[in-house]
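Chemist: below: sequence and its predicted model.
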Amino acid sequence: MNESCIFCRIVAGSTPATIVAHNEQALAFRDLHPKAPVHVLVIPRRHVTSLAEATDAAELGAMMVLAADVASAEGLVAGGYRVVTNIGADGGQTVPHLHLHVLGGRSMAWPPG
């Protein structure tokens, strides 16, 4: 755990969050500043800075399965949804802890940025 990381503190339970789902390796919670009607973040329970540093295929798989579970539970599957991760400053990453954004509930534009 990285004490200075807000997402690590959410995993530890010392910072509150609205948890919507979890599995052994990942946790999903509502984004505090949603960009869509449904905006949930999926993070690994252990600190990984970004996808560029990710090395555990099982952990990444658990995150993707949890993202799909969240989308289903939120009723997004029929209309569609987006799962995205930002890597580094130029990629728009603002919290240095790997996270997936599950976005849905409205039509998504392309390109996204």
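Modeler: All right, it came through fine.

Chemist: going by C-alpha atoms from here, please, whenever you check contacts or count neighbours.
Modeler: Will do.

Chemist: after the longest strand belonging to the chain, which helix or strand is next?
Modeler: If you go by DSSP state E, the chain has its longest strand at strand 38-44. For strand 38-44, the following helix or strand on the C-terminal side (DSSP states H and E) is helix 57-73.

Chemist: what packs against that following helix?
Modeler: Secondary-structure packing of helix 57-73 (3 or more CA pairs under 8 Å, 6 or more residues apart in numbering; DSSP states H and E): strand 19-22, strand 26-30, strand 38-44, strand 100-104.

Chemist: of all those, which one comes closest to residue 2?
Modeler: When the helices and strands packed on helix 57-73 are compared for distance to residue 2 using CA to CA, the nearest one is strand 38-44, at 12.7 Å.

Chemist: just the angle for that closest one relative to strand 26-30, thanks.
Modeler: Inter-element angle recorded for strand 38-44 and strand 26-30: 150 degrees (by axes from the mean of the first three to the mean of the last three CA atoms, to 10 degrees).

Chemist: name the helices or strands packed onto strand 38-44?
Modeler: For strand 38-44, the elements it packs on are strand 26-30, helix 57-73, strand 100-104, judged by 3+ CA pairs under 8 Å, 6+ apart.

Chemist: also this one, for the comparison:
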Amino acid sequence: MSHDPNCIFCKIVAGQIPSKKAYEDEHLLAFHDIHPWAPVHVLIIPKQHIATHAELGTEHAELAGRMLLLAPRLMKELGVGNGFRTVINTGPDGGQEVYHLHMHVMGGPRPWLKG
């Protein structure tokens, strides 16, 4: 499994940086965002270092599927029952800030709606 020693999310996977975990298995880690945009805001990341969504290949199909299937399960477990939002920012024009593939999963009242 690849790992980037300079990547903050790889350091979280390795336990070098603490996180409030919501889920963990051999492939994925989900943890609560430290700057949430919604009452429930978790990040789902692969433990394998993949820099962006654009770098996913057919060899990652099962991993990507695991990420997508985990989102509704986590929202249900975390008490979100009225829908949620998933976002994957990709590259500089897509607003990606941390270059380790991650999916934001946000539930609860929608603060991104302004009016």
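Modeler: Sure thing, it's come through. All values derive from a computational prediction rather than experimental measurement.

Chemist: picking up where we left off before, tell me the most buried of the helices and strands packed on helix 57-73 of the first structure?
Modeler: Of all those, strand 38-44 carries the top mean neighbour count, a mean of 25, counting by mean count of other CA atoms under 10 Å.

Chemist: how big's the offset between that one and the second structure?
Modeler: After superposition onto the second structure, strand 38-44 of the first structure sits on average 0.4 Å from its aligned residues (mean CA distance after the TM-score superposition for the first structure).

Chemist: rewinding a little: TSV please, covering the helices and strands packed on strand 38-44 of the first structure and showing distance to residue 48 of the first structure.
Modeler: Formatted as TSV, the entries for those read as follows, by distance: least, CA to CA, whole Å:
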stretch	distance to residue 48 of the first structure
strand 26-30	12
helix 57-73	10
strand 100-104	12
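
Chemist: tell me which of these lies nearest to residue 6 of the first structure.
Modeler: Nearest to residue 6 of the first structure, of all these, is strand 26-30, at 12.6 Å by CA to CA.

Chemist: so what's the gap between that closest one and the chain middle?
Modeler: Its chain's average C-alpha position is 6 Å from that of strand 26-30 of the first structure, according to CA atoms, centre = their mean, to the nearest Å.

Chemist: what's the mean distance for it versus the second structure?
Modeler: Compared with the second structure after fitting, strand 26-30 of the first structure deviates on average by 0.4 Å (mean CA distance after the TM-score superposition for the first structure).

Chemist: now that strand against helix 57-73, angle please.
Modeler: 30 degrees.

Chemist: what span of the second structure lines up against strand 26-30 of the first structure?
Modeler: Matched against the second structure by TM-score structural alignment, strand 26-30 of the first structure falls on residues 28-32.

Chemist: tell me who's in contact with the equivalent of residue 88 of the second structure over in the first structure.
Modeler: The alignment partner of residue 88 of the second structure in the first structure, by TM-score structural alignment, is residue 85. Residues near residue 85 of the first structure by CA atoms under 8 Å, 6 or more residues apart in numbering: 51, 93, 98, 99, 100, 101.

Chemist: identify, from the residues you listed, the entry nearest to residue 3 of the first structure.
Modeler: residue 98 (15.4 Å).
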